[in-house]
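Participant: Whatever this is, show me its structure:
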Amino acid sequence: MLAKGQTVIQYMEQLAPKHVAEEGDKIGLQLGSLQKEITGVLVALDVTDEVVEEAIAHGCNLIIAHHAIIFRPIQQLQTDTPMGRLYEKLIKHDIAVYISHTNLDVTEGGMNDWMAEALGITEGVAPLKDIHTERLSKLVVFVPKSHHQQVLDAVLNAGAGWIGNYSHCSFNIEGYGTFVPREGTDPFIGEQGKMERAEEVRIETIVPLGVRAKVIQAMLKAHPYEEVAYDLYSMDLKGRSFGLGRVGRLKQPVSLAEFIETVKKGLQVDQVRVVGDLNRTVSKAAVLGGSGGKFLQSALFRGADVLVTGDIDYHTAQDALMAGVALIDPGHNAEKIMKLKVAEWISGKLGEHKYATPVFASAVNTEPFRFQ
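Facilitator: Purely as a prediction, here's the structure:
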């Protein structure tokens, strides 16, 4: 059985929820439709003509990419321009394009965690720069005692009940609920026109915004009543924070020269640009996929000895040299580490649910620079 497009994206958004992306980021479905069976998924860093040809060769009708193909509003669509021809080819072959960008960067177990792991940043790992703090609600629902555990399990397993590193947190109070079933009802307990007094349990738990719809859906599905009595309260308490980049300590100090070799191997690049004394000691490192030069001050504030990021400009390099922070620039394309990781995630989720849709990690090298 092939998975529907919405099903594939549901799994993708479990990994990288859209609500944690930077404001204004170009994410989500950018071209095509998800209202179809997916014959194959191709995971790519960029969507180029070669990547589209690869999707066609594999029989894929969905590309999940990290970098957007539409950055600003399109005033006209001319198919005699390079981008116009790309859009035309995608449309003619019914290939949808879905983008997961900064939401994949910041999420736990996403891009920057993969990069940190590849570089051996394993101790005291934290975001380099917080950009999003999750909003919390309190859910209160009243359940008949006979279905208390069923409903409680449903909401907690859907993602409610997290407080810090504690999961499945709830508070439960027994009491009595009253109601009169009116004409046209089909009550689970009681009779039409008669006051009913039912033994019920009040369940209270915390619900993060990102899973609120999923929790409510699970609650309603598990609850036996026709009309479910529940409340959602907004809270001033802050939930989890999500941030760009990662910073943390290496297992043991190394020289900058040694760390450079770790970067090359971990991010699968042949060459890097470097700022700093190759003999200096590196104990604490920061990494940020993509263009991260503007986060130099964050790395300095966090006490990093070196910042690994792409697209470093001349003046940022000078600032780092003066501040005594080393820089390693492996290029923007180092984010290609996401292709295999995302493909493995989606493939695993589809396999768990017995879907036969194949998932491929793009083998196309989209690095635009060549070194002579």
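Participant: contacts and neighbour counts: CA atoms only from here.
Facilitator: OK.
Participant: Now do the helices in the chain.
Facilitator: 5-15, 49-58, 82-92, 102-106, 111-118, 148-157, 212-222, 256-267, 296-301, 314-323, 337-352 (DSSP state H).
Participant: To residue 187, which of the ones you listed lies closest?
Facilitator: Set against residue 187 and scored by Cα to Cα, these come closest in helix 212-222, at 15.2 Å.
Participant: by contact count, what packs against that closest one?
Facilitator: Packing partners of helix 212-222 (3 or more Cα pairs under 8 Å, 6 or more residues apart in numbering; DSSP states H and E): helix 148-157.
Participant: Other residues contacting the helix it packs on?
Facilitator: Contacts of helix 148-157 with the rest of the structure, by Cα atoms under 8 Å, 6 or more residues apart in numbering, involve 143, 168-169, 200-201, 203, 215-216, 218-219, 222-223.
Participant: Here is a second sequence; please produce its structure as well for comparison:
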Amino acid sequence: MFAKGQTVAQLMEQLAPKHYAVEGDRIGLQLGTLSKPITKVLVALDVTDAVVDEAIEAGANLIIAHHAIIFRPLAKIDTSTPAGRLYEKLIKHDIAVYIAHTNLDVTDGGINDWMADMLGIAAEGRTSLEEVHTDKLYKLVVFVPETHGELVQQALWNAGAGAIGNYDSCSFVIEGTGTFRPGANTDPFIGKQGKLEQVKEVRIETVVPHSIHRAAVQAMLKAHPYEEVAYDLYPIDLKGRSFGLGRVGKLEQPTTMGELVERVKAAFEVPYVRVVGDLNAPVKKLAVLGGSGAKYVRAASFAGADVLVTGDIDYHTAHDALADGMMIIDPGHNVEKIMKQRVADWLAARLAERKSTTEVVASSLSTEPFQFV
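Facilitator: The predicted model follows:
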């Protein structure tokens, strides 16, 4: 059975939650409808005329891309313009376009983590360059019969509740007595209609991040034996986990600038890079940021990085970096192409778990606008 478009979008939002996006970023459905079965998904970096032709030839009716096709509100769609013709072709062939941009950069296991992994930044101690989102925390309190306390606790932990810093499975349990009287039209797990009951119960308290609070509550309700569950969920004034753009951390193996340049070229399959700095200089700590990273050079320096690997560095930023003793490797904006196969593989695996027959393929086209001559 083919997955509905809404299902595909929901799965993508598991990988790259919308609330991780930078404010004002154009993400989500940009053209077409998700209220239809999706036969095939094409994952691309950019939605160009050639990519749309590729989708048509492949029989794809949904394109998931990293870069938006609509950046600002449209006053009109003029089909005599390149953009208008692109929209017209997509609509005529009933191809929807869904965008995952900065939310895919920020998320765990997204573009910036993939770049960091490929260049050998150690996972331990790895942090972001600029905070974008901090998960709000809630306290979840639920009352459970003693016989089911551990079952409900485990369900909450499996859903991601109970994490405090580097500790997991955190909770507090108090024993007590619960009272209730089942009314008419009830089917009580314990007790009888019209009779006051006193039951040995436990009060379980745990911390739940906003990003998973709905899933945690659903897991708790599913594991709980009562048909009417007594629980509270309220915000607490504690800072949760932060998510951000870029990554910075120590290299698993220190290297030199020259060796790192060759590593970057091989990892991202680029023939040339632009380099700011001494090729013989040692490199112990590295920062990466997919896309345009000129405005993050100072953040990388402040984080103690020896080198920043990012795209679209301008002349004056390069001079400022040299003056500050900061080295840069610019392999271009197009290195974000690494998202194509990785997103396609992740989404295909999630759809397979649902027994869906929707296919997912990565675009085979290069959308690099520059030639190297």
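Participant: Overlay them and tell me the TM-score.
Facilitator: The TM-score (TM-score structural alignment, normalised by the length of structure 1) is 0.94; 372 aligned residues with a Cα RMSD of 1.8 Å.
Participant: circling back: who wins on neighbours among the contacts of helix 148-157 of structure 1?
Facilitator: The member of those that has the most neighbours, counting by other Cα atoms under 10 Å, is residue 143 with 26 neighbours.
Participant: Now which residue in structure 2 aligns to it?
Facilitator: Applying TM-score structural alignment, one finds that residue 143 of structure 1 aligns to residue 144 in structure 2.
Participant: can you check residue 125 of structure 1 too?
Facilitator: Per TM-score structural alignment, residue 125 of structure 1 is aligned with residue 126.
Participant: Let me see the contact set for its match.
Facilitator: Neighbours of residue 126 of structure 2 in contact, by Cα under 8 Å, 6+ apart: 247-250.
Participant: Tell me which of those residues you also see in structure 1.
Facilitator: For those, the contacts that are reproduced in structure 1, applying both residues aligned by TM-score structural alignment, their matches' Cα atoms under 8 Å, are 247-250.
Participant: For the residues you listed, work out which two are farthest apart.
Facilitator: Among those, 247 and 250 lie farthest apart (Cα to Cα), at 10.4 Å.
Participant: Just want to know which of the two has more residues nearby.
Facilitator: residue 247 (26 against 21).
Participant: which residue packs closest to the more buried one, ignoring adjacent ones?
Facilitator: Closest residue in space to residue 247 of structure 2, ignoring its immediate chain neighbours: residue 128 at 4.3 Å, by Cα to Cα, 6 or more residues apart in numbering.
Participant: Would you confirm that that neighbour contacts residue 241?
Facilitator: No. Taking contacts as Cα atoms under 8 Å, residue 128 of structure 2 lies outside contact range of residue 241: 11.6 Å.
Participant: Looking at these two, which one has more neighbours?
Facilitator: residue 128 (23 against 14).
Participant: so what's that one up against?
Facilitator: If a contact means Cα under 8 Å, 6+ apart, then residue 128 of structure 2 has 243-248 as its contacts.
Participant: One more: residue 300 of structure 1?
Facilitator: With Cα under 8 Å, 6+ apart, residue 300 of structure 1 has these contacts: 323, 325.
Participant: what's the answer for the one 10 residues further on, then?
Facilitator: With contacts defined as Cα under 8 Å, 6+ apart, residue 310 of structure 1 is in contact with 288-293, 328-332, 334.
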